[in-house]
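Enquirer: heads up, no residue letters with this:
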C-alpha cells in the first residue's frame, strides 16, 4: 500500500466534519524501510493493560469511513443488490470522480496509484495478473501461479460487473472515467481505462478493512498507513464492533431487528397492525366481516377502495418518515455535541485526553489501538493476517523475505502421477481422493479437537469428497521451513505400501486400522518417494534458471516487480531443498 501525500490526509483528519482523532503527540508518519510511508512512535509509549483507551492512536467515526452505504451512490448499490468488495470498488470510483465534491477528496488524492512520484501509465501499480509477460512467466510453477495470481480472468469478470452497473445507472449519475469504454472507440484508450480500473481495484483491495454487518468492507483513512508485520507480533490492532444492525449500522436498539428494513413489507404490516388495530381484532377477522357487508356498503365499494389505496400510501410515507426522523435525531445529537465543544469553553477535559477523542462514541467508531510497549523511533506495524507471499503479492503488492507463512503445494506433481500409466498408483490415488482423504479429515478433527462445521443438519456428509473434488491435492504441501503436511506423509506411505498392506487398508475402511496407518512412521521408501516429488517440484520453478534470478542472487536486481518474484522463488527453493535434505537424513 502506498500513500503519496500525507499532509493532505492529515488535513482531512484535522477537519471536525470528518469526526476523526489522530494522536499527533504519540506518532508521526515518515518514510519506511518496508517501502512507502509508515507510522512511527515519537516517544516511548506504554499502554495501560486494562485501559484500551490509553493506547488509542486513531479513532474515526463509522460515518466518515469510505464504504458503499456511506457513498453518494448508496441507494443505487442497494437497488442493484451490490455489496461487499464490488460495492466498495464502485463507491471508490464514483467518489473519486467527484473530485473536490467528495468528502473523501483529500484522502483519495493521497493514494498513490503509481510506482514512485511520476504519474507514468507504464508505472501503474497493477495486480500481478496484468504484469508484463516477461514478469509473469517467472512465476510459473510457483504457488502463486497455482492460486491464479497471474490469471487476469477474475479482473475481467470484475470489470464486466462494474461496467454493467455504470451502464444501468448512466441516466442517473455520470459514470467515472474507468467505466466509460467505447466499443467503437480507440482500443488504446479503452485499454487505458481498463488498466486504471485494475489499479483502482488493487488500491481498494489492499486497503480494505472488514468493518461490520452494515458497512461490510470499507476504506478507513490513516488506518491503512500502518505497514504489515509478517511475524505475527503486531504493535497495533484494528478494532470495530462487527455485530451491528445490517440496515442502519447502529449497535444499540434501533427497531430494525424487530421490524426489518425501513422499506420492508414486514415493517409496514407491523406498524399498521399496531397503530390501526388496537381493539385486538386481527386482519383475518376483518376480512371475514367484509364477506357479510350490507347493501349500503356495496354502494360505497369504490370509495373504500380509494381509501385503502390512500391508506397504503400514507403507511409507506409514515414508515419513511419514522426512519428519517430517527436519522435526523442522531444527526441532531451529533450536532449538539459539536456545538457544545465550540461554545462551552469551560468543558472539563481529563488529563491525557483530547476533546475530539471524548466526543466520539467508541461504539460507532473504528480504532487503531496500541497493543504493547514501544520505544521512540519504532515503526508501528499491523498484521493483515497469516499470509503467504503468494497471497501478499496478489492482494497487497509486496512480499516478505523468509516468510514464515509460506507453503509449497505438491498437488501438481501428484496430478502427473494420477494421469500416468501406472495403474496401481492410479488406483491408490483414486481410493485416497474418494475415501482416505475423508477419513484423514475425521482423524484430524478428533486428534486436534477441530471445530465441527455448523451444517450438522445438512443431508450430505460434510466430509464426503467426490472424484471430481481436487481439494485433497492442495493439502499435500510443505509448510515453512520444511514441515511436510500429514496428508503428504500419509500419501508417501500409501503409494509405497505393499499390495497386501494396501488391500488390508482399503478393503476394511476400518477406523482403527486407518488410525494405525496414520500413526506409523514413514519408512525409507516413503521418504524416497516424497523426496522425488520435491525434486520434480523444484525443477518446475523455471524462474530459478533465468538471468533475472542470477542478478537477484548477486544483489544486482533493482526492478521492484522482479525482486518480489525472486523472493517467492527463493523461499520455495529453500523450503524444498530443506525438505529434501531432511528426507535424506
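Expert: Everything's here; your move. All values reported here derive from a predicted model rather than from experimental measurement.

Enquirer: all contacts plus neighbour counts: C-alpha atoms, from now on.
Expert: Will do.

Enquirer: contacts only, for residue 18.
Expert: 12, 60-61, 64 (C-alpha atoms under 8 Å, 6 or more residues apart in numbering).

Enquirer: apply 6 Å and report the result again.
Expert: By C-alpha atoms under 6 Å, 6 or more residues apart in numbering, the contact list for residue 18 reads residue 64.

Enquirer: for it, give its distance to residue 87.
Expert: 21 Å (C-alpha to C-alpha, to the nearest Å).

Enquirer: helix or strand for residue 332, which one?
Expert: helix 301-343 (DSSP states H and E).

Enquirer: kindly apply the preceding question to residue 492 instead.
Expert: Applying DSSP H and E as the criterion places residue 492 in helix 486-496.

Enquirer: what about the nearest residue to residue 526 once chain neighbours are set aside, neighbour count?
Expert: Spatial nearest neighbour of residue 526, chain neighbours left out: residue 492 (4.7 Å); criterion: C-alpha to C-alpha, 6 or more residues apart in numbering. By other C-alpha atoms under 10 Å, 22 other residues sit near residue 492.

Enquirer: where exactly do the strands run in the stretch 451-585 of the chain?
Expert: 477-479, 483-484 (DSSP state E, counting those that start in this stretch).

Enquirer: so which of those comes closest to residue 143?
Expert: Ranking the strands of the stretch 451-585 of the chain by proximity to residue 143 (C-alpha to C-alpha) places strand 477-479 first, at 10.3 Å.

Enquirer: also this one, for the comparison:
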C-alpha cells in the first residue's frame, strides 16, 4: 500500500513537470485496489474542463527514442507501441516516462496469462478459442518483427524477451488510446487512470470524454499548415521555398483543407497551430520541462497541441469519475482489459459458421459467400448507420457475379471465414444481430431470389427492410407472401428461426455447467479480491451472460 502511494506521489510530480494538468479543486487521484482511480471532490457539471494533456507527453512510436528504427523496420500500430514500451522500461530512470512507467503494473492479468486450470473453465465460451488464437498471433508477431528489431537494433535480447513482450502487449491492449493521425495508438498518462464503467438503462457509462484534433499532419504531427503540404510523396519539394516562406499556390490553408468535410468524431475545436517545421525527437538529457514554468490550469501556449478531458455527464461529489472504453461484450472486456461487467447489455454470443452452413447451406455456396462479404455486409452497415446516400453504392460491384458460377467455396471460406464469423452474433436480448439476420436469410432463400439480389443489390436492401428484430418477415410486409414459398416451397422464416434455435441449443449444451450452478458458485465468492477468486468471478460472469442469451433464444 505504501509503495503504491509513493508511486502515485511520484506520478503526480511527473505530471507537474510535464505540464499534464488536472483541476485539483474538482478531482483527486486515489488508490483503487491494486491500481488507481479518479474521484470527484465536488459535484461535477457538464462541460467543466478537468484535464489537459500535451501531446508531447504521450508515448508513441513517433516520439520514443527508437522511432527511427521502428520506422525503418515498418513496425507500427499497437505492435510498435509494445516495442516502445519495452524499450522505455529497459531505459529505467533515464527514460523521460520513468515515473509514469513505474506507476503501471508489470502486466495486465489478461486470460493469455492465466493458468491452464482457469483456461479450462472457459470451455464452451467464445473466449476459449480466442485466447489460443491470440497467443498464436502474438508469437507470430514476436518472431516476425520483435526478433528482427533485436537483431537490427543491437539492444540486449533479454530486455525484449517474449515474456516481456506479452507483458507490454497486455498494457497496450488495456490502456492505449488513438490520439491522432501522427501519433496513432499511444500510452496517455493520466487518461488511463479513469476506469471503465459499462452503461446501462439506469446508469451512464462515462462521466468524461477526451477530445483532441485527430486530423493533424501524418508526417510531422503539426496541427495546421506545415512544410509537408509542399512535399510530394517521394520527399521532393513541389514548390520553391524562399527565406523560410512557401511560395506559389500549393499552400493549403486549414480552411481549404476542411472545406466540404463532414463533421464527426475526428473534428474538434482547434487549439492553435504548430510550428511549420517537423518536431525533433526528444533529447533524453533535456526533455523534462522546468517545473518553475508552471502556469495556471488551462493556460497553454496557443502553439501547444493538447488532449482535453471534459465532463459530459454529471458526477456527484465523492464518487469515482468514469470513462468508457466502448460498448463491448464481456468477451472483449476480459480479453483486452482484464475485467467483466455483470449484466452487460452489450454481451453477445457467436454462432459457429460451420454450424450455420450445415443447416442453411444452399446448392451453390461460393457465390453467396462472395455476395455477403463484398456487397451484403455494406448494405447492412448502411442500414445500421441509417445513412441514405443518393449515389449508387453498388456500381463498383456490377460485374462481381459474372465469373462466380464456377467459384470454389473453400476459397471464400479461407479468405473471409474470420470476418464472416465476427458478424454471426446473437445480442444480449437473444435476437440475431443485423448481420446474422442478413447472412442467414441470404443462405436460405431460393436460387431465383438470390439471382435477383445479384442482378439488383437494392432488392436485397429492400428484403432486409422487411425483417423484424427476430429475423422474421414483418406482418403486412411487401414480401411476406412471396417469402412463404422460399426454396422448394419451404417457409424461409421458419427455416432460419429453427436453425438458430438448434445451434443455440448445441452451444448451450457445450458448457460444462448450467447457469444455475454458475450463479450459486458466484455467490460463494463474495467480495474476495485474491487473484484466483477474481479470475473465477470473471469466468462465471462471462459464462452466465452467454448462457442467458442462448436461453432467451430458446425461449422465443
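Expert: Nice, I can see it. As the structure is a computational prediction, the values presented were derived from the model and not from experiment.

Enquirer: please state their TM-score.
Expert: The TM-score (TM-score structural alignment, normalised by the length of structure 2) is 0.72; 471 aligned residues with a C-alpha RMSD of 4.2 Å.

Enquirer: circling back to that earlier point, so which of the strands of the stretch 451-585 of structure 1 is nearest residue 251 of structure 1?
Expert: Minimum separation from residue 251 of structure 1 across the strands of the stretch 451-585 of structure 1 (C-alpha to C-alpha) falls at strand 477-479, 40.5 Å.

Enquirer: how much does the closest one stray from structure 2?
Expert: Compared with structure 2 after fitting, strand 477-479 of structure 1 deviates on average by 1.4 Å (mean C-alpha distance after the TM-score superposition for structure 1).

Enquirer: in structure 2, what stretch matches that strand?
Expert: The aligned range for strand 477-479 of structure 1 in structure 2 is 425-427, by TM-score structural alignment.

Enquirer: ranges for the helices of the stretch 201-350 of structure 1?
Expert: With DSSP state H, counting those that start in this stretch, the ranges of helices along the stretch 201-350 of structure 1 come out as 256-259, 265-276, 283-290, 295-299, 301-343.

Enquirer: so the third one corresponds to what in structure 2?
Expert: In this case it means helix 283-290 of structure 1. By TM-score structural alignment, helix 283-290 of structure 1 lines up with nothing in structure 2.

Enquirer: helix or strand right after the helix holding residue 332 of structure 1?
Expert: helix 355-359.

Enquirer: what's the local residue count around residue 276 of structure 2?
Expert: Close neighbours of residue 276 of structure 2, defined as other C-alpha under 10 Å, add up to 17.

Enquirer: before we move on, back to that, quick check: which of the helices of the stretch 201-350 of structure 1 is nearest to residue 398 of structure 1?
Expert: When the helices of the stretch 201-350 of structure 1 are compared by C-alpha to C-alpha, helix 301-343 sits nearest residue 398 of structure 1, at 40.4 Å.

Enquirer: remind me what that closest one packs against, helices and strands.
Expert: Contact partners of helix 301-343 of structure 1 among helices and strands, from 3 or more C-alpha pairs under 6 Å, 6 or more residues apart in numbering; DSSP states H and E: none.

Enquirer: mind doing that once more with 8 Å?
Expert: Other helices and strands packing on helix 301-343 of structure 1, by 3 or more C-alpha pairs under 8 Å, 6 or more residues apart in numbering; DSSP states H and E, are helix 265-276, helix 355-359.

Enquirer: quick one on the thing from earlier: deepest in the core, which of the strands of the stretch 451-585 of structure 1 is it.
Expert: Ranked by average neighbour count under the criterion mean count of other C-alpha atoms under 10 Å, these are headed by strand 477-479 at a mean of 20.

Enquirer: measure how far that strand is from the centre of its chain, please.
Expert: 24 Å (C-alpha atoms, centre = their mean, to the nearest Å).

Enquirer: cool, and stretch 139-155 of structure 1?
Expert: Distance of stretch 139-155 of structure 1 from the chain centroid (C-alpha atoms, centre = their mean) equals 18 Å.

Enquirer: for stretch 575-585 of structure 1, same thing?
Expert: Centroid separation for stretch 575-585 of structure 1 versus its chain: 35 Å, with C-alpha atoms, centre = their mean.

Enquirer: may I see the buried residues of that stretch?
Expert: With burial defined by 16 or more other C-alpha atoms under 10 Å, the residues of stretch 575-585 of structure 1 counted as buried are 575-580, 583.

Enquirer: nearest to residue 166 of structure 1, of those residues?
Expert: Of the buried residues of stretch 575-585 of structure 1, the one sitting nearest to residue 166 of structure 1 (C-alpha to C-alpha) turns out to be residue 575, at 46.4 Å.

Enquirer: corresponding residue for the closest one in structure 2?
Expert: Applying TM-score structural alignment, one finds that residue 575 of structure 1 aligns to residue 549 in structure 2.

Enquirer: report the contact partners of the nearest residue to its match once chain neighbours are set aside.
Expert: Excluding the flanking residues, the one nearest residue 549 of structure 2 by C-alpha to C-alpha, 6+ apart is residue 430, at 4.9 Å. Residue 430 of structure 2 makes contact with 549-553, according to C-alpha under 8 Å, 6+ apart.

Enquirer: swap the cut-off to 10 Å and go again
Expert: Going by C-alpha atoms under 10 Å, 6 or more residues apart in numbering, residue 430 of structure 2 touches 347-349, 470, 504, 546, 548-556.

Enquirer: and residue 86 of structure 1, by the same measure?
Expert: Taking C-alpha under 10 Å, 6+ apart, we find residue 86 of structure 1 in contact with 68, 77, 92, 158-159, 161-162, 201, 217.
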